[in-house]
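[1] have a look at this prediction, sequence included:
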Amino acid sequence: MATTEDTPVYLAADCGGSHCRVRLYDEDGMMLAEGRGGPANASLGLDQVMSEIFRATRAALGKLDGETIPLSRLHAGLAVAGLIEQERREEFVRIPHPFASMTAETDAFVAQLGAFAGGDGGILITGTGSCGFAVAGSEKFYIGGWGFPVSDQGSGARLGHLALRRALQAYDEILPSSPFCKAILKEVGTHPPEIARWSFSARPADYAALTRIVFTYAKKEDEVAVNLVRTIAEEINQLIRALVKRDVEEVHHIGGLAEPIQPWLDKSLGRYTAQPRGDVFDGALRLVNNRTGLINKSGKARV
């Protein structure tokens, strides 16, 4: 990549509850490299979010061939899950950073911006957490996204939490057991006291990691696993219906749960499925170029 010190380089970041992904782009929109970090939901604190962004960015920069680009040359656009609380948003615009510029919005906002190229439409994210966001004419609004455990219906964290509770109910012979229940307990702890200790420090991503077991046993037609998947599918149906009720004509469904849950969703809602024009990284680039969202104008900080 032949550049000068004045040539802009763009950083697009997708910061979620399970991981942070960063992509670097040149001024023509060509991707140069990608890096990954750990959980970077705003609910974990902006210090952790920024730390994971730096880690993922350095990983991406390390993949560039023959050129060293300092952080001070990067124009950053960040899609940050959980960046919805006003106090957190105010903190973001003040936090020191080493980039040439830094702009952010919620992951749902940025994903919608990418999927609909700035036009009308709704986005539904069901990953570790869940959130809906839509633009319908002059109206912009969120559905859910208030964080685990009070919100995040239809999410991986919600499904994992339900799975663990159900497995404990089976252990205590409150409800019937199944091979799925035994598999969940084996994953987290053999006895309830171990599971209780695990829960004291468990993050949403830890609960979401249990979803692979749920879907594995649902495919085996384990009755308990099937019922849990059906429960989560109906919660996602409710989110889609809530968007449609607000005059949203197209909904793009993304996130780690979007693909495995698809066969379980209400088929009649398929007519609202959108064909996206771009993804969250396209949205992050638009965020930078359009100067949309939260713009951090603080002084630079060395990292």
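    Perfect, thanks for sending it.

[2] okay, CA-based contacts and neighbour counts for the rest of this
    Noted.

[3] now do the helix or strand containing Tyr10: everything it contacts.
    Using DSSP states H and E, Tyr10 maps to strand 9-15. Contact with strand 9-15 is made by 20-27, 39-41, 49, 53, 57, 73-81, 107, 280-282, 284-285, as judged by C-alpha atoms under 8 Å, 6 or more residues apart in numbering.

[4] next up, a structure to set beside the first:
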Amino acid sequence: MADALYLGLDGGGTNSRARLTDAAGLVLGEGVAGSSNLTLGVDVAATAIRAATAAALDAAGLDASALGRVRAGLGLAGANVPSLAAAIAAEPFGYAAVAVASDAVAACLGAHGGRDGAILILGTGSQGLALVQGRATAVGGWGFQIGDDGSGAILGRAAVRAAILSIDELAPRSALTRAVMARFHDDPSEAVIWAKSAVARDYARFAPLVFEHRAAGDAVAEALIDEAVAGVGAQLDRLMALGASRIVLVGGLAEPYRPWLPERFAPVLVAAEGDPMDGALALARREAA
């Protein structure tokens, strides 16, 4: 096993990040590729996983001939759906071994160093996960269409909707709504055409605009953030009810949300000890063991 390589891959709705280490844990290389969210399709996810793996190998000065030494841990959005997890695990990646879990499980393992705790992912999508006495319980994470409260996709979609409503004077206009419409050249018809094929990550690109305008005192942005914070707070409350006394916020929107969360959550919100790729590497090592 001395020549074994370990790959930890964190696959979310926006991108896939891979970290390659040797048997001693020394980082050899990292790679980034597109989304490997399984709900976008197993073929789409597999393509991104292969690309991120190849990029990590290349950064380590290795090529595809090293795949047979790689023990991989894949923490993927959508892997909480058993059929999708089984499908991606069956893909012929060429790894020596592979373990698949949801991106939430990988993030929680990385954040708490294997100890009890919980995480709330706030990125393109959202999902909470509590690890308490060895049992993992997920909260949310059912996808952009029917869940993911507080996610970038849901917040971004709310911003686009507010902007469109403002055109018909069914909702107030503000600097935020004007900024959103500027992305569509102030043409609601362009927004309609865009929305026909828009996916979660497309909507999520509008989320930073909402936080930017909330900080500037924009009334529409304030209302949207208040609604989103209520969804985030409900998930935090549920994680605490499950027995989690330590919760790490992870994902691209973790820090933007912090100033707007109720003070009562301050005692349980802690800093992460590691990142989701560390958690995925832990999956790989468990599989190898």
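    All right, it came through fine. Here the structure is a predicted model, which means the values were calculated and not measured.

[5] related to what we said a few turns ago, and the strand holding Tyr10 of structure 1, how far from structure 2 on average?
    Compared with structure 2 after the fit, strand 9-15 of structure 1 shows a mean deviation of 0.8 Å (mean C-alpha distance after the TM-score superposition for structure 1).

[6] report the aligned residue range of structure 2 for that strand.
    Counting by TM-score structural alignment, strand 9-15 of structure 1 falls onto residues 5-11 of structure 2.

[7] how about the matching stretch: buried residues?
    For stretch 5-11 of structure 2, a neighbour-count test (16 or more other C-alpha atoms under 10 Å) marks 5-11 as buried.

[8] enumerate every residue touching Arg230 of structure 1.
    Contacts of Arg230 of structure 1 (C-alpha under 8 Å, 6+ apart): Trp264.

[9] the same query, at a cut-off of 10 Å, please.
    By C-alpha atoms under 10 Å, 6 or more residues apart in numbering, Arg230 of structure 1 lies in contact with 218, 224, 236, 261, 264-265.

[10] of all the residues you listed, which two lie farthest apart?
    Farthest apart among the contacts of Arg230 of structure 1 by C-alpha to C-alpha are Val224 and Ile236. That separation is 18.8 Å.

[11] so those two - more neighbours on which side?
    Using other C-alpha atoms under 10 Å as the criterion, Val224 of structure 1 and Ile236 rank with Ile236 on top: 27 against 23.

[12] would you mind measuring from the more buried one to Glu27 of structure 1?
    38 Å (C-alpha to C-alpha, to the nearest Å).

[13] quick one: the strands in structure 2, in order.
    For structure 2, the strands defined by DSSP state E occupy 5-11, 16-22, 27-33, 70-76, 97-102, 117-122, 126-132, 135-140, 247-250.

[14] tell me where the stretch 101-250 of structure 2 has helices.
    For the stretch 101-250 of structure 2, helices defined by DSSP state H, counting those that start in this stretch occupy the ranges 103-112, 152-167, 175-182, 188-197, 200-204, 207-215, 219-241.

[15] and Ala89 of structure 2, which of the ones you listed is closest to it?
    Comparing these by C-alpha to C-alpha, helix 103-112 comes nearest, at 14.3 Å.

[16] read off where that closest one ends up in structure 1.
    Against structure 1, helix 103-112 of structure 2 falls on residues 107-116 (TM-score structural alignment).

[17] and that stretch, how far from the chain's centre?
    Distance, stretch centre to chain centre, for stretch 107-116 of structure 1: 12 Å (C-alpha atoms, centre = their mean, to the nearest Å).

[18] one more: stretch 63-73 of structure 2?
    The answer for stretch 63-73 of structure 2 is 25 Å, by C-alpha atoms, centre = their mean.

[19] repeat that for stretch 27-36 of structure 2.
    Here stretch 27-36 of structure 2 shows a centroid-to-chain-centroid distance of 15 Å under the convention C-alpha atoms, centre = their mean.
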